[in-house]
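S.K.: With the sequence up front, the predicted model follows.
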Amino acid sequence: MKNSAISYKRHRFPATYHRHSVWLYFRFPLSLRLGQELLVERGIVVSYETIRRWGRKFGPAYAKQIRRRRPSQRGVWHLDEVVVSIAGRKHWLWRAVDQDGYVLDEIIQSRRDTKAAKRLLIRLPKKAGMPPKRIVTDKLRSYGAAKRDVVPAVEHRSHKGLNNRAENSHLPLRKRERPMQGFRSAGSLQRFISIFSALRNLFVTPHHKRSALATHIHRIRAIAHWKAVTGAVA
């Protein structure tokens, strides 16, 4: 796979430094300073602020290059929302995942109402290129009202116990909140999760392929694809 969209020109450090720094920061629950320490072990001496700048510059470009998997035409989408604190104020992260836990879309919004649910349901089919067979949500009534207006023909199941897949999808971000010491703005969190989820989609093994061999093969392919999209291989 030949990459021509990401340029490392006019940067003092080799491109390997950028790729590895961004991978460490967005793939693992590390603070910038812990990422800096791991880089020192590899002989890469940069400041944690440099890692932050590289993440802001190259992270979105990497996420854009990562191949998006097209959802199944008979897929089941799990929708859920979770509260996040941004600069001391309550916001809501609305997320949709498929039956394998693959993140389809996520939006930071200040409200937890029908208007916010409707915005997610309008965006989802556009990004996926098709509607789902079924959506599964918790008991929040806003989903039912939004669904009737946006995708009335799609089956809707509303049950707390059926939506564990969406609820579990929040856990990786929860693990990141503490080392990052929270988020400063809704825009910065939206940028972060777009990169964070793209890498997670690439590297996390789907639920139906959890044998040791399948996991190993999946990781090898993910690493190869990561190297390709970041320009590590021709």
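M.R.: That came through, no problem.
S.K.: alpha carbons only for contacts and neighbour counts from here, please
M.R.: Noted.
S.K.: Pick out the residue nearest the middle of this structure.
M.R.: In the chain, the C-alpha nearest the mean C-alpha coordinate belongs to Ser197, at 1.3 Å (C-alpha atoms, centre = their mean).
S.K.: Could you tell me how many residues sit around the nearest residue to Gln65 once chain neighbours are set aside?
M.R.: With sequence-adjacent residues excluded and distances taken as C-alpha to C-alpha, 6 or more residues apart in numbering, Gln65 is closest to Val229, at 5.7 Å. By other C-alpha atoms under 10 Å, 23 other residues sit near Val229.
S.K.: ok, now Trp54?
M.R.: Using other C-alpha under 10 Å, Trp54 has 16 neighbouring residues.
S.K.: which stretches of the protein form strands?
M.R.: Secondary structure of the chain, counting by DSSP state E: strands at 76-86, 89-97, 103-109, 134-137, 155-158.
S.K.: I'd like the ones you listed as a markdown table, with mean neighbour count and distance to Phe183 appended.
M.R.: Formatted as a markdown table, these follow (neighbours: other C-alpha atoms under 10 Å; distance: least, C-alpha to C-alpha, whole Å):
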| stretch | mean neighbour count | distance to Phe183 |
| --- | --- | --- |
| strand 76-86 | 21 | 5 |
| strand 89-97 | 19 | 10 |
| strand 103-109 | 21 | 12 |
| strand 134-137 | 22 | 26 |
| strand 155-158 | 16 | 31 |
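S.K.: let's bring in a second model and compare:
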Amino acid sequence: MKKTCHPRYARHRFPAEGISQAVWLYFRFPLSLRMVEEMLAARGILVSHETVRQWALKFGQAFANQIRRRLPAPGDKWHLDEVVISIGGRKHWLWRAVDQHGTVLDILVQSRRNAKAAKRLLRKLLKKQGIAPRVMITDKLASYGAAKREIMPGVEHRQHRGLNNRAENSHQPTRQRERIMKRFKSAGQAQRFLTVHDQVANLFRRPAHTNAEDHRRVRAQAVQVWAEVTGIASAA
């Protein structure tokens, strides 16, 4: 395998292409670390699952930050939802926001499901996005209304369970990963993993109602962006 000279991979004995592929496999598909280890071995890259874990920790967030900067501007309609996850035998709540196109805007793992927690999510969203939405859609949890009135008083708020299917559906990949990983070990681990996971999913998300030709074109563009983000494009 050709070795890519990129400062990000200085002092790593494995080539950038192998590291990039390992991180991509781990965050893109519902695979355990040991599964990724075996898939890499089949490609002639002999590393341990612990090495894959360390690569994911070291490079994942940096890749996710670059993906976020390269994605199109989010839509003006935000869908917010929360789902319970068990961490160390304790109940936590995963709060997630997506736009009308299905792009995940942000996530926040918290131990509470109240107005204070909803305010934290809205403040985080506004800081990241830099602009308030035109419409905010949630279920009927009263905490959303209380938080919206304080943080985004001018935003239209629609509360109806049937309107929020897009946000509820966005939790399904998390449930898959939760099973593969045999639950998250801590709130911090869940926050770190899902922050990267959702951005990688955004990059490779297939737009609705596309034919096979458009799907291949969008996928090729995503692969090219990934190569640029990870620094392996310079090897071409």
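M.R.: Sure, I can see it. Only a predicted model underlies this, so the values are computations on that prediction, with no experimental measurement involved.
S.K.: so the residue nearest to Gln65 of structure 1 makes contact with Ala61?
M.R.: No: taking C-alpha atoms under 8 Å as the definition, Val229 of structure 1 is not a contact partner of Ala61, at 9.2 Å.
S.K.: so where do the helices sit in structure 1?
M.R.: With DSSP state H, the ranges of helices along structure 1 come out as 15-27, 32-41, 48-65, 114-128, 141-150, 164-168, 171-180, 186-203, 212-229.
S.K.: Serialize those helices to JSON lines and add fields for distance to Val103 of structure 1.
M.R.: Putting these into JSON lines (distance: least, C-alpha to C-alpha, whole Å) gives the following:
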{"stretch": "helix 15-27", "distance to Val103 of structure 1": "15"}
{"stretch": "helix 32-41", "distance to Val103 of structure 1": "24"}
{"stretch": "helix 48-65", "distance to Val103 of structure 1": "13"}
{"stretch": "helix 114-128", "distance to Val103 of structure 1": "11"}
{"stretch": "helix 141-150", "distance to Val103 of structure 1": "18"}
{"stretch": "helix 164-168", "distance to Val103 of structure 1": "9"}
{"stretch": "helix 171-180", "distance to Val103 of structure 1": "12"}
{"stretch": "helix 186-203", "distance to Val103 of structure 1": "7"}
{"stretch": "helix 212-229", "distance to Val103 of structure 1": "16"}
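S.K.: closest to Ser158 of structure 1 out of those helices?
M.R.: Proximity to Ser158 of structure 1, assessed across those by C-alpha to C-alpha, is greatest for helix 141-150 (8.2 Å).
S.K.: Any idea how far the closest one is from the middle of the chain?
M.R.: 24 Å (C-alpha atoms, centre = their mean, to the nearest Å).
S.K.: likewise stretch 115-130 of structure 1?
M.R.: Relative to its chain's centre, stretch 115-130 of structure 1 lies at 16 Å (C-alpha atoms, centre = their mean).
S.K.: buried set for it?
M.R.: The neighbour-count check on stretch 115-130 of structure 1 (16 or more other C-alpha atoms under 10 Å) flags 116-118, 120-121, 124, 128 as buried.
S.K.: Mind putting the strands of structure 1 into JSON lines with distance to Ala214 of structure 1?
M.R.: Putting the strands of structure 1 into JSON lines (distance: least, C-alpha to C-alpha, whole Å) gives the following:
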{"stretch": "strand 76-86", "distance to Ala214 of structure 1": "23"}
{"stretch": "strand 89-97", "distance to Ala214 of structure 1": "21"}
{"stretch": "strand 103-109", "distance to Ala214 of structure 1": "20"}
{"stretch": "strand 134-137", "distance to Ala214 of structure 1": "28"}
{"stretch": "strand 155-158", "distance to Ala214 of structure 1": "31"}
